[in-house]
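> Generate coordinates for the sequence data below:
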Amino acid sequence: MKAKEGVIELLNKILTADLTAINQYFLHAK
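Predicted coordinates:
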């Protein structure tokens, strides 16, 4: 279970980073 929690945490960090990058892109695109 510990390993699975680590993977989920890592995926959440990656998703958060992607969303932040997308938001920055759209802000600059306007």
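> Only C-alpha atoms from now on, for both contacts and neighbour counts.
Noted.
> just the helices in this structure please.
Remark: helices assigned in the chain by DSSP state H are 2-29.
> I'd like the structure of this one too, to check against the first:
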Amino acid sequence: IDEFWDYDEADRLKAIEISHAYRKSRGRSRR
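Here you go, the predicted structure:
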């Protein structure tokens, strides 16, 4: 269970980082 939780946490953090980077990149390109 500990491993699964760790994986889920890492995946969630990665997704958040990617989402933020994507939004930043899109905003810069749009402007």
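> how much space between Tyr22 of the second structure and Glu9 of the second structure?
According to C-alpha to C-alpha, to the nearest Å, Tyr22 of the second structure stands 20 Å off from Glu9 of the second structure.
> just Ile16 of the second structure next, same as before
According to C-alpha to C-alpha, Ile16 of the second structure and Glu9 of the second structure sit 11 Å apart.
> Could you do Arg28 of the second structure as well?
Using C-alpha to C-alpha, Arg28 of the second structure is found at 29 Å from Glu9 of the second structure.
> and the two? which has more neighbours close in?
More crowded of Arg28 of the second structure and Glu9, by other C-alpha atoms under 10 Å: Glu9, with 12 against 9.
> For the more buried one, give its distance to Ala15 of the second structure.
10 Å.
> ok, now Asp8 of the second structure?
From Asp8 of the second structure to Ala15 of the second structure the distance is 10 Å (C-alpha to C-alpha).
> next one: Arg30 of the second structure
The value you get for Arg30 of the second structure to Ala15 of the second structure, if C-alpha to C-alpha is used, is 22 Å.
> Of these two, which one has the most company?
Higher neighbour count among Arg30 of the second structure and Ala15: Ala15, with 12 against 7, using other C-alpha under 10 Å.
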